[in-house]
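Colleague: sharing a sequence plus its predicted fold:
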Amino acid sequence: MSALLQLKAVDLRFGAVAALTGVELRITAGERVALIGANGSGKSTLLRVLHGLIPPSRGSVLRDSAMRQAMLFQRPFVLRTSAMNNVALGLWIRGTPWRLAKEEALLALGRVGMGEVALRNARALSGGQQQRLALARAWSLRPDMLLLDEPTSSLDPHAKREVEALMAEFAETGMTLVFASHNLGQVKRLATRVVYLEMGRVLADLPTQEFFNGPRLGETSREADLFVKGETT
């Protein structure tokens, strides 16, 4: 299959600090790719490079020119206005007439079970509701690929289940997911493929079952082995 997004020999440096080194990554339509690794391993940075927010210092990022993508951050930014307007503004900026943008925003909020709070101030919503609002905002743009940075890290168990369910539903429609997560249970439930990073390098890129149930990772990295055992964060 042709790649939606491909990184070739990507390095990223911030001054003397190497954030990513020699990253090779190919993502095709319909995949659910989990980026895992300890804090500081480069997961969030890699997502930002994939989304085009940070250009690489070296190497290339190749995108399907017809692909639409959206990104959810760990703490979604919400404007001090209604939930409906938070969704509609993104559509309006993209060129959708305001009346139609509001209609599509209501549809998107309904899609994530948030229709009843459409007129509430988004800043007054709970953390889980704000994350679902961010998902509605992304879904309204009909992306082919959705990038998510630790989408449930600050949520309570009930809200985590709601967000995971929405991610699974989006994937079932054919949307490609690339998400960073520390929650290995979540990775096992949602991902078809696992990319393990350590100090900005990709040390493993395997189907989920093979990553967790295959040969010990110790041959690749002792830190990877400890991470999978839950002994590092």
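Modeller: Okay, I see it.
Colleague: C-alpha only now, for contacts and for neighbours.
Modeller: OK.
Colleague: spatially nearest residue to Val195 (excluding sequence neighbours)?
Modeller: On the basis of CA to CA, 6 or more residues apart in numbering, the spatially nearest residue to Val195 that is not a chain neighbour turns out to be Asp205, at 4.4 Å.
Colleague: pretty sure Ala19 belongs to a strand, no?
Modeller: Yes - assignment of Ala19 by DSSP: H, G, I helix; E, B strand; the rest coil places it within a strand.
Colleague: put this next to the previous one:
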Amino acid sequence: MELHLHQLAYRVGDKQLIDNIDLHSAAQHCTALLGENGSGKTLLLYLCHGLLKPSFGEVLWNARHPSAWRGAITMVFQKPILLRRSAYKNIDHALFLQGLPRAQREARVMAALEQVGLTEYKECQAYILSGGQQQRLAIARALALRPSVILMDEPTSDLDIHSANSVEYIIKDMQQNGIKIIIATHNLAQVRRLCDEVIFMNQGRLLCHSSIDDFFNKSSEEQICTFIKSQEF
């Protein structure tokens, strides 16, 4: 789905946390959301998902507000939010809330577990899984909803290299299946591997929206150059 942000702003008290953002992101793009800590990346993801409502402006997916796309826009958090139930039940419960019949839920759960390589762990309690397995389970739950968009907030920042590579492989698979992905990350090597455009934020403002090549090779903004140097060296 195509994303349009029109004069998007989010305010808490007298603090302007997201400041008048306008942009358009095409449906086929895997988008990196970059910026220093506190720049507003997570807030922007929440607004794009519909978890938060803008103070001003609007978020549109294919010309409709996020609330019109129940289940089609999903989110994967930095720290997975899982039920104290089995891996299978974590996914099944999300589908139950969508009103799907049991047979359809079962087929989707098993397909999602297979897609992330967790079929053999379907009866394991989620809390005993490793960090990487928990993150893959969270992704499987999102995939079972058959989304058009997945928003990811630092999905590999707490994982070891092997687990992070597994998650990246799944992200590439999602791209090939036509899912639009926006991923907040500080990992510039990951951005180069996965993404084809960058949104760079600074203090709640959109500082740059460009292709990967332009971002890494043609940026002249001091904040962007400083950020790239600080993350790559």
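Modeller: Alright, I've got the coordinates. What you are looking at is a predicted structure, and each value in this text was computed from that prediction instead of being measured.
Colleague: now the residue nearest to Val195 of structure 1, what's its secondary structure?
Modeller: Per three-state DSSP, Asp205 of structure 1 ends up strand.
Colleague: cool, and the one 4 residues further on?
Modeller: When the structure is reduced to helix, strand and coil (three-state DSSP), Gln209 of structure 1 reads as helix.
Colleague: cool, and the one 3 residues further on?
Modeller: The assignment at Phe212 of structure 1 comes out as helix when based on three-state DSSP.
Colleague: in the lengthiest helix in structure 2, what counts as buried?
Modeller: Longest helix in structure 2 by number of residues, with DSSP state H as the criterion: helix 161-176. For helix 161-176 of structure 2, the neighbour count (16 or more other CA atoms under 10 Å) marks Ser163, Ala164, Ser166, Val167, Glu168, Ile170, Ile171, Lys172, Met174, Gln175 as buried.
Colleague: closest one of those to Leu100 of structure 2?
Modeller: Distance to Leu100 of structure 2 across the buried residues of helix 161-176 of structure 2 (CA to CA) is lowest for Met174, with 22.4 Å.
Colleague: structure 1: which residue goes with the closest one?
Modeller: The equivalent of Met174 of structure 2 in structure 1 is Phe170 (alignment by TM-score structural alignment).
Colleague: returning to that earlier point: just list what the longest helix of structure 2 packs against, helices and strands only.
Modeller: Under the contact criterion of 3 or more CA pairs under 8 Å, 6 or more residues apart in numbering; DSSP states H and E, helix 161-176 of structure 2 touches helix 131-144, helix 188-194.
Colleague: need the contact partners of whichever helix or strand comes after it.
Modeller: Scanning forward in sequence from helix 161-176 of structure 2 by DSSP states H and E, the next helix or strand is strand 180-184. Residues outside strand 180-184 of structure 2 that contact it (CA atoms under 8 Å, 6 or more residues apart in numbering) are 1, 27-34, 41-42, 148-155, 175.
Colleague: emit the PyMOL select command for whichever of those residues are buried.
Modeller: Per 16+ other CA under 10 Å, the buried members of the contacts of strand 180-184 of structure 2 correspond to this PyMOL selection:
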select buried, resi 1+27+29+30+31+32+33+34+41+42+148+149+150+151+152+153+154+155+175
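Colleague: need the helices for structure 1, in chain order.
Modeller: 43-50, 83-94, 98-111, 127-140, 157-172, 184-190, 208-213, 222-228.
Colleague: pipe the ones you listed into TSV and attach distance to Leu62 of structure 1 per row.
Modeller: TSV is the format used below for the helices of structure 1 (distance: least, CA to CA, whole Å):
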stretch	distance to Leu62 of structure 1
helix 43-50	9
helix 83-94	23
helix 98-111	30
helix 127-140	22
helix 157-172	22
helix 184-190	25
helix 208-213	25
helix 222-228	28
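Colleague: ranking those by mean neighbour count, which comes first?
Modeller: Across those, the average number of neighbours (mean count of other CA atoms under 10 Å) peaks for helix 127-140, which reaches a mean of 23.
Colleague: what range in structure 2 does that helix sit on?
Modeller: Using TM-score structural alignment, helix 127-140 of structure 1 corresponds to residues 131-144 of structure 2.
Colleague: what about the alignment partner in structure 2 of Val23 of structure 1, how many residues nearby?
Modeller: Matched by TM-score structural alignment, Val23 of structure 1 corresponds to Ile21 in structure 2. Under the neighbour criterion other CA atoms under 10 Å, Ile21 of structure 2 is assigned a count of 20.
Colleague: OK, contacts around Ile21 of structure 2?
Modeller: Residues near Ile21 of structure 2 by CA under 8 Å, 6+ apart: Leu5, His6, Gln7, Leu8, Ala9, Arg205, Leu206.
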